[in-house]
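[1] Predicted model and sequence below, questions to follow.
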Amino acid sequence: MTPDQLLTRPGAALPTLRGAVAGLPPYVPGRRSAGMDIAALASNESHYEPLPAAAAAVSAAAGTMNRYPDSAAVELRERLAGHLGVTAEEVAVGPGSVGVLQQIITGLCDAGDEVIFAWRSFEAYPILVELAGARPVRIPLDDAEGHDLEGMAAAVTDRTKVILLCTPNNPTGVPISHDRIETFLRAVRSDILVVIDEAYVEYAEAGSGPDSMALYRRYPNVCILRTFSKAYGLAGLRVGYAVAAPDIAEGLRRTAVPFSVSALAQKAAITSLDAGEEMEARVAAVRQERARMAEQLEAQGWKLQPSQGNFLWIRADESLRARLVDAFDAAGVMVRAYQGDGVRITVADPASNDRVLRLLEAHAASTIA
């Protein structure tokens, strides 16, 4: 039978996706700007141009793009190790922190294993868990929009393999204190990997969240997850990293897609580590704008939890969420909406932030009432 005959044969079997994939909701990225007067505040990107040194490093490395990158990312891992005070054997890299997280889930979870995380939190969590055939265990946020660590500890079973702690939490911006995480670590089994996801850690005020490196040195089952996408402004190059016990980090490197972090991304990340002062100056400006916006929105009557990310969170039921999104869309401001939960607004340049403030002030009286 020829392939053409097979294609036209009634009832012929065709390839099918795995059940876990067929039923998987797609990850929904922040909407993109489609016009010159659009304020793109949906993706938590840095609104600064790339660090000049990083841009120069990418330009210099562009002539080698016909060659494969170092799949082991040795130079980047060594530089990160020196930056963090660990060894290169404790560092794994991947295409953004979400890529490293996929390596973590793939490396630790078999079908039917459980991964516990707060909800609402980063939308990729349940997708990556279900893709691995594991079971996502969502624990609702507490009344202060933060992690219910007691509830998460109570949800542990003999099938729990990984627990994800997002601090500051995306999308609410609420951090988890050092003492609360340490108490939590004492309460859970040492054979469960506890991932402290710190994608936005550079934007947090000192002392607002955990000293994750101190926790890692004290608890071998801690894994730290970070990215160059946010404060360092390398979202388009995709490079993130994890710090974990050497055997875990080695497993993460084994589960990585070969050559997944480009040579350009590696060079930009290495150079960015040397531009820490300039990055910190940009972060300080975002913190200042975040505080300014929060103060004005609270004066307008909006109830906000203190955010430690580069974004603000407005809790809203579905009716309020829909009205806010319609208003933002009409004003040319793109925000991130979460059905039934609320709206996340990236802190950007002052002019864009002022557009947000004016819009919310105009709708405050009728919306909040």
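    That came through, no problem.

[2] Going by C-alpha atoms from here, please, whenever you check contacts or count neighbours.
    Noted.

[3] show me what contacts A204?
    By Cα atoms under 8 Å, 6 or more residues apart in numbering, the residues touching A204 are P168, Q308, G309.

[4] could you pull out the helices for the stretch 51-200 of the chain?
    52-61, 74-84, 96-108, 124-131, 149-154, 178-187 (DSSP state H, counting those that start in this stretch).

[5] Buried residues, the fifth one. List them.
    So that's helix 149-154. Neighbour-count burial for helix 149-154 flags L149, M152, A153 (criterion: 16 or more other Cα atoms under 10 Å).

[6] same thing with stretch 328-348?
    In stretch 328-348, counting by 16+ other Cα under 10 Å, buried: 328, 332-338, 341-348.

[7] what about versus this one:
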Amino acid sequence: MTVRTRADLADLPGYVPGRTIPGAIKLASNEMSPGPLPSVVKAIAEAASRINRYPDSGAGELVSRLSGRLDVPESRLAIGCGSVTVCQQLVQATSGAGDQVLFGWRSFEAYPILVQVAGAAQVRVPLTAGHGLDLDAMLAAITPATRLVFVCTPNNPTGTALRRAELERFIDAVPDDVVVVIDEAYREFVDDPEVPDGIELAKEYWARGRDNVAVLRTFSKAYGLAGLRVGYCVASEAVTEAVRKVYVPFGVNALAQVAALASLDAEDELLVRCAETVAERGRVRDTLLDQGYEVPPTQANFVWLPLGEETDAFNEHCLAQKIVVRAFSGAGARVTIGLPEENDAFLAAAAGFAAT
């Protein structure tokens, strides 16, 4: 007898994380190379003696802290095991068989996986020639079956970000029964004043009676907690209530909650690190441009090299130099901004490839 599983999962692509190779410089997963702050590590260590107890399933203290910091009611917040899990919950809460979820492509690699697992149909809209989201084409792709639209800004893996006027024009044109999710995993690295804060923008729409705008944030990137997994959604009460209904109990572990709270306590220090990353981002991009690479403007903690068919060769060249980047075969390579010495090693490898 053969065990029966879902036939549609046979062609489901697996999520491909950035590789970790002992002794190599890892610039593949958009992590913060400096690591968590000592105060955060101390808080985690002190909380470790209490891990025999279940965590607060609703992360009440963290919700309360974020509510005050973001100036939104607690009822408009939902916490999850990393923003990718909140993405999953949003899809599950809005979409099923016969429904559609729309997003630009290439964008966050988990979107198509989460949509297919939920049994909904995915609609991928190609990026513009400038490697940004094609909002006009995305609007044209919305149908009566569309339930949710992911707007990843800055976009992963290209780093391009949407400015206020174009994002507002898009939201204004989306039917008000379709949830627009502004995925802002890299918000803390944005230095373009024309790129809006998604949460503040969402508040403006809520005040006008448009409750279909939701925002995702994470502690994995700027806060350096990728290994503990904490993310959150800010949305209307109708959306957050539905998201919480599909929540896996105790999904955010106790140490993750403590670390997130400690990180908020040290936010000013962490944001200094973000500013340092942004400065390095500019140096890395300028150097790559001087080497002859095409590098789209980026507002994230990585750069995108649209290498096309040269991607695999570039990836192998970097691996030979013990540098791990995130290669998307046939499309390009995403390279995390690391410590200055890590970036120098990558730039030397990139120069060597450009010279071949």
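    Ah, there it is. These figures come from a predicted structure and were not determined experimentally.

[8] Tell me which of the helices of the stretch 51-200 of the first structure lies nearest to R321 of the first structure.
    helix 124-131 (21.3 Å; Cα to Cα).

[9] what's the matching range in the second structure for that closest one?
    Aligned using TM-score structural alignment, helix 124-131 of the first structure spans residues 110-117 in the second structure.

[10] mean per-residue distance, that stretch to the first structure?
    Average distance, stretch 110-117 of the second structure versus aligned residues of the first structure after superposition (mean Cα distance after the TM-score superposition for the first structure): 0.2 Å.

[11] Deepest-packed of the helices of the stretch 51-200 of the first structure, please.
    When you average the neighbours per residue for each of the helices of the stretch 51-200 of the first structure (mean count of other Cα atoms under 10 Å), helix 96-108 leads with a mean of 22.

[12] Now do it against helix 124-131, angle only.
    With axes from the mean of the first three to the mean of the last three Cα atoms, to 10 degrees as the basis, helix 96-108 of the first structure and helix 124-131 are set at 30 degrees to each other.

[13] Other residues contacting helix 96-108 of the first structure?
    92-94, 124, 128-129, 132, 161-162, 199, 225-229, 235, 238-242, 251-253, 255-256.

[14] Let's see that with 6 Å instead.
    Residues from elsewhere that reach helix 96-108 of the first structure (Cα atoms under 6 Å, 6 or more residues apart in numbering): G94, R226, T227, R238, V239, G240, L252, T255, A256.

[15] Tell me the spacing between the spatially most central residue of the second structure and Y232 of the second structure.
    What sits nearest the mean C-alpha location of the second structure, by Cα atoms, centre = their mean, is A185, with 3.7 Å. From A185 of the second structure across to Y232 of the second structure, the span is 10 Å (Cα to Cα, to the nearest Å).

[16] just V295 of the second structure next, same as before
    V295 of the second structure is 30 Å from Y232 of the second structure, by Cα to Cα.

[17] neighbour count winner among those two?
    Using other Cα atoms under 10 Å as the criterion, V295 of the second structure and Y232 rank with Y232 on top: 24 against 20.

[18] Give the burial count for the counterpart of A59 of the second structure in the first structure, as a bare number.
    Under the alignment (TM-score structural alignment), A59 of the second structure pairs with A73 of the first structure. A total of 22 residues lie near A73 of the first structure under the criterion other Cα under 10 Å.

[19] Look up how far M213 of the first structure lies from A73 of the first structure.
    From A73 of the first structure over to M213 of the first structure the distance is 22 Å, taken as Cα to Cα.

[20] just E130 of the first structure next, same as before
    For E130 of the first structure relative to M213 of the first structure (Cα to Cα), the value is 29 Å.

[21] Please identify the residue in the first structure that aligns with the residue nearest to the centre of the second structure.
    Applying TM-score structural alignment, one finds that A185 of the second structure aligns to A199 in the first structure.

[22] Touching, its match and T227? I think so.
    Yes. With contact defined as Cα atoms under 6 Å, A199 of the first structure reaches T227; the gap is 5.5 Å.

[23] so stretch 341-348 of the first structure corresponds to what in the second structure?
    Stretch 341-348 of the first structure corresponds to residues 331-338 in the second structure, going by TM-score structural alignment.

[24] The matching stretch: how far from the chain's middle?
    With Cα atoms, centre = their mean, to the nearest Å as the basis, stretch 331-338 of the second structure stands 14 Å off its chain's centre.

[25] And stretch 80-98 of the second structure, by the same measure?
    14 Å.

[26] How about stretch 119-129 of the second structure?
    Centroid separation for stretch 119-129 of the second structure versus its chain: 17 Å, with Cα atoms, centre = their mean.

[27] So which bits of it are buried?
    Judged by neighbour count using 16+ other Cα under 10 Å, the buried positions of stretch 119-129 of the second structure are G119, A120, A121, Q122, V123, R124, V125, P126, L127.

[28] Identify the single longest helix in the first structure, thanks.
    Ranked by residue count and defined by DSSP state H, the top helix of the first structure is helix 276-300.

[29] buried set for that one?
    Across helix 276-300 of the first structure, burial judged by 16+ other Cα under 10 Å covers 279, 282-284, 286-287, 289-291, 293-294, 297, 300.

[30] Next: stretch 192-201 of the second structure.
    In stretch 192-201 of the second structure, counting by 16+ other Cα under 10 Å, buried: V195, P196, D197, G198, I199, L201.

[31] Give the equivalent position in the first structure for F250 of the second structure.
    In the first structure, F250 of the second structure lands on F259 (TM-score structural alignment).

[32] for the counterpart of P73 of the second structure in the first structure, what are its contacts?
    Matched across to the first structure, P73 of the second structure falls on T87, judged by TM-score structural alignment. T87 of the first structure sits next to A81 when contact means Cα under 6 Å, 6+ apart.

[33] residues in contact with the match of stretch 341-348 of the first structure?
    Here stretch 331-338 of the second structure makes contact (Cα under 6 Å, 6+ apart) with 27-28, 30, 33, 301-308, 311, 325-327.

[34] same thing but at 7 Å, please
    27-30, 32-33, 157, 277, 280-281, 301-309, 311, 325-327, 343 (Cα atoms under 7 Å, 6 or more residues apart in numbering).

[35] If any of those are buried, put those into a ChimeraX selection.
    The ChimeraX selection below is limited to those of the contacts of stretch 331-338 of the second structure classed as buried (16+ other Cα under 10 Å):
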select :27,28,29,30,32,33,157,277,280,281,301,302,303,304,305,306,307,311,325,326,327,343
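
[36] list residues touching both of A185 and Y232 of the second structure?
    Joint contacts of A185 of the second structure and Y232 (Cα under 7 Å, 6+ apart) are L216, R217, T218.
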